[in-house]
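> Predicted model follows, preceded by the sequence.
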Amino acid sequence: MDYAQFQALSREDVAQLVRDAGPVTGVFALNGTRRWFQLEYGHEGQAVGQAYFEAITDRLIELTALLFDYGVHTLLVPLLSPHLFTSRGQEYTSRTIGALTYLTRTPKFLDFYRQYHIAARFYGDYAGYLVDIGQSALLAEINTFNEAHLDEVRHRLYWGVCAHDSVTTTARLAVELYAATGQIPSNEEMIRTYYGADIPPVSFFIGASKPRAFDTPLLLTGREDLYFTVAPSPYLNELQLRDILYDHLFARRKAHSKYHEMTAADWDALRSFYEQNARQTLGVGMRVHEWGLWQPTNQLEFDRR
């Protein structure tokens, strides 16, 4: 299927193509939410408060719903890293705790889980961090949330919290499984124990800004397709997602290169493309000092004649 044909399809038709290729496991790594909020709702220097949580709640629900509407079965959303609990001061730690309770208590999220028949849970090494900051009650609430049972599961949604380094946790789980069974656990058993369900490997990863995949223990195989938006994650839009899905389903799934069918003109064009871009490297950028932000440099020259 070519690009124009794909873009002419309805949302449901594209979703069916995604489901036919699945079950698809996607990662949507949230990044740049404070910049998005300041640009869309705030003013310079405005504190992250109730208005921020309400705005990002609405946008996060919209985007996860969009991904599910396009056929994604399982979605991992890395949200919070340890430094949010430990290195930005008590006020920000309190805001981080508030973010977690939003995911477990807010009617908007609870209604969303019910409407889409979502089995939602947390993953990561958050337990120790919560205990260290005196949030044992919240940890118990999260554990109860993770154990909720649904009669019908159409989608799975995993909120990643402190999932940056899973070595200690996975090692402990492996030892516990070995002690219980007397056998070295398989990768599938490790995934089931860590995530609470059987999850296929990641199909695609959507991040923002600097290209790097993270916070998805045991699920990255090297065969996942990686995508990184230039703008902060909340700016992801439907047309952009359709471009990503076309690339994932078709552009990267072509048959082996047919070198024997290429003409001399084809080889000349390929040589020209490589020569034009001999110094270009995907992922190279520059720091904009006025903003303190990394920006990708312009890359790839391509004569489409």
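Received, thanks. Numbers count the residues shown, from 1 in each chain.

> switch to C-alpha atoms for all contacts and neighbour counts from now on
Fine.

> what element comes up after the helix or strand hosting Trp159 heading to the C-terminus?
For Trp159, the host element (DSSP states H and E) is strand 155-161. Using DSSP H and E, the helix or strand that follows strand 155-161 in sequence is helix 167-181.

> I'd like the distance from the strand holding Trp159 to the chain centre, please.
Distance of strand 155-161 from its chain centroid, counting by CA atoms, centre = their mean, to the nearest Å, is 10 Å.

> Show me what that strand is packed up against.
With contacts taken as 3 or more CA pairs under 8 Å, 6 or more residues apart in numbering; DSSP states H and E, strand 155-161 sits against strand 74-80, strand 118-123.

> How many residues are close by the residue lying closest to Val230 once chain neighbours are set aside?
Closest residue in space to Val230, ignoring its immediate chain neighbours: Ser209 at 5.2 Å, by CA to CA, 6 or more residues apart in numbering. When neighbours are defined as other CA atoms under 10 Å, Ser209 has 20 of them.

> check contacts around Ser209.
Phe228, Thr229, Val230, Ala231, Pro232, Trp294, Gln295, Pro296 (CA atoms under 8 Å, 6 or more residues apart in numbering).

> In addition, the following structure is provided for comparison:
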Amino acid sequence: MNTETSYSSPSISEWMDWPPERVAEAVKGFPSPLVVGWPYNGTRRWYLSRKRRDSGASDYLTVLIRRQAELHRMMFDHGASVVLTPEFGSVTLRRGVEYTRYAMSGLLKLAEDPVCRELFDSGVRLRFYGEYREALVDPVFRPMLEACAELEEETASGDGPLLLLGLFADAPWEKIARLSVEFAATHGRPPDRRELIEGYYGAAVPDLSFYIGHTQPEMFDVPLLAGGEEHLYATLNPSPDLSERQFREILYDHLFSRRVPLVDYEALPPEAQGELIEYNERCSGATVGLGRVHPVTRMWRPVFPDVPAPPQAYGRGGR
């Protein structure tokens, strides 16, 4: 999305060479805090590759939890104020109680894993959101619910960024309606958007800045936070394979390349008009987001439009 606001930007090569501290300083110099949506998907296919490279990676849940904590740390080190990670949805429950119990047992490891512990000890606040209390009514899930409550209480006094883990946040409307009714009964008026967000998440959360999906360009399980100016990205590699380079490229695109001034078409010089017309003709019929099911894996894979990249894709902020 174009915006009237523009900021002085480094070149992409300079940005990629900066230390994380300088990137974080630049990120925090923008008026709005950086709020990242990042679902943790493609984990099983990632683990297949990881186990082939490292025979010692035998504990699936421990390996995944540790890698996730490392990437959360990387995002916070680059200036993120809030990271939302949708974890499980109703599809998990449809696979049965035993599978759900195994998947959710990873919550019991968060307080013990040394990488997670280091994250929380640094001041990161952890909150869980979603309809997990309503979904996990079977007594077998009581230890997981208790672990969630204990971690929230333990990290509440932290002075660092906010980590929000989503559990069954794919059907939020009943809870949102109930919160609205309860608020109105107490205050004599309906809640505004900010009050509703704080009631749902248990904390004040600014608008979503961008969302990094996996393979398919889609956004889910971040209720109420899409203000219409968030940017959508999708990595082809599984979420645990997200690299610092990828995250920096996404940051650069979000902070600089997409913040170009609105174009005055009447003032475009003939050369720019010709380039725009040529590009439109080159892209005719091309669609981003299409895919096909692979005949061997039976998994969806993207099909890329056969369109050459713009000649100055890595200019100074796209301007």
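Thanks, I have it. What you see is a predicted model; the values in this text were computed from it and never measured.

> Now the TM-score, please.
Superposed pair, TM-score by TM-score structural alignment, normalised by the length of the first structure: 0.91. Supporting alignment: 299 aligned residues with a CA RMSD of 2.2 Å.

> In stretch 135-144 of the first structure, which residues are buried?
For stretch 135-144 of the first structure, the buried set under the neighbour-count rule, 16 or more other CA atoms under 10 Å, comprises Leu138, Leu139, Ile142.

> Turn those residues into TSV, including secondary structure and distance to Glu176 of the first structure.
What follows is those, written out as TSV (DSSP: H, G, I helix; E, B strand; the rest coil; distance: CA to CA, whole Å):
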residue	secondary structure	distance to Glu176 of the first structure
Leu138	helix	25
Leu139	helix	21
Ile142	helix	22
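
> In the first structure, what stretch matches the longest helix seen in the second structure?
When the second structure is scanned for its longest helix (criterion: DSSP state H), the result is helix 60-77. Helix 60-77 of the second structure corresponds to residues 52-69 in the first structure, going by TM-score structural alignment.

> List the buried residues for that stretch?
Using 16+ other CA under 10 Å as the test for burial, stretch 52-69 of the first structure gives Tyr52, Phe53, Ile56, Thr57, Arg59, Leu60, Leu63, Thr64, Leu66, Leu67, Phe68, Asp69.

> Correct me if wrong: Leu293 of the first structure contacts Arg287.
Yes. Checked against CA atoms under 8 Å, the pair Leu293 of the first structure and Arg287 is within contact range at 5.5 Å.

> can you give me the helices in the stretch 1-150 of the second structure?
12-17, 20-27, 43-53, 60-77, 90-93, 97-104, 114-121, 132-135, 142-155 (DSSP state H, counting those that start in this stretch).

> before we move on, the earlier item: buried members of the contacts of Ser209 of the first structure into PyMOL, please.
Here is the PyMOL command that selects the buried residues among the contacts of Ser209 of the first structure (16+ other CA under 10 Å):
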select buried, resi 228+229+230+231+232+295
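
> can you redo the contacts of Ser209 of the first structure as CSV with secondary structure?
Below are the contacts of Ser209 of the first structure laid out as CSV (DSSP: H, G, I helix; E, B strand; the rest coil):
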residue, secondary structure
Phe228, strand
Thr229, strand
Val230, coil
Ala231, coil
Pro232, coil
Trp294, strand
Gln295, strand
Pro296, strand
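
> wait, which of the contacts of Ser209 of the first structure is closest to Phe85 of the first structure?
Nearest to Phe85 of the first structure out of the contacts of Ser209 of the first structure is Pro232 (CA to CA; 21.8 Å).

> circling back to that earlier point, now the contacts of Ser209 of the first structure in TSV, with distance to Arg19 of the first structure?
Formatted as TSV, the contacts of Ser209 of the first structure follow (distance: CA to CA, whole Å):
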residue	distance to Arg19 of the first structure
Phe228	23
Thr229	24
Val230	27
Ala231	28
Pro232	27
Trp294	35
Gln295	34
Pro296	33
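
> Do I have it right that Thr96 of the first structure meets Leu84?
Yes. Using CA under 8 Å, Thr96 of the first structure is in contact with Leu84, at 6.7 Å.

> how about the nearest residue to His149 of the first structure, chain neighbours excluded?
His149 of the first structure sits nearest to Ala119 (CA to CA, 6+ apart), 7.7 Å away.

> and if you look at Gly106 of the second structure?
Nearest residue to Gly106 of the second structure, sequence neighbours excluded (CA to CA, 6+ apart): Leu61, at 6.0 Å.

> distance of that neighbour from Val97 of the second structure?
Leu61 of the second structure sits 17 Å away from Val97 of the second structure, going by CA to CA, to the nearest Å.

> try Val293 of the second structure
30 Å.

> What's Pro161 of the second structure aligned with over in the first structure?
By TM-score structural alignment, Pro161 of the second structure lines up with His155.
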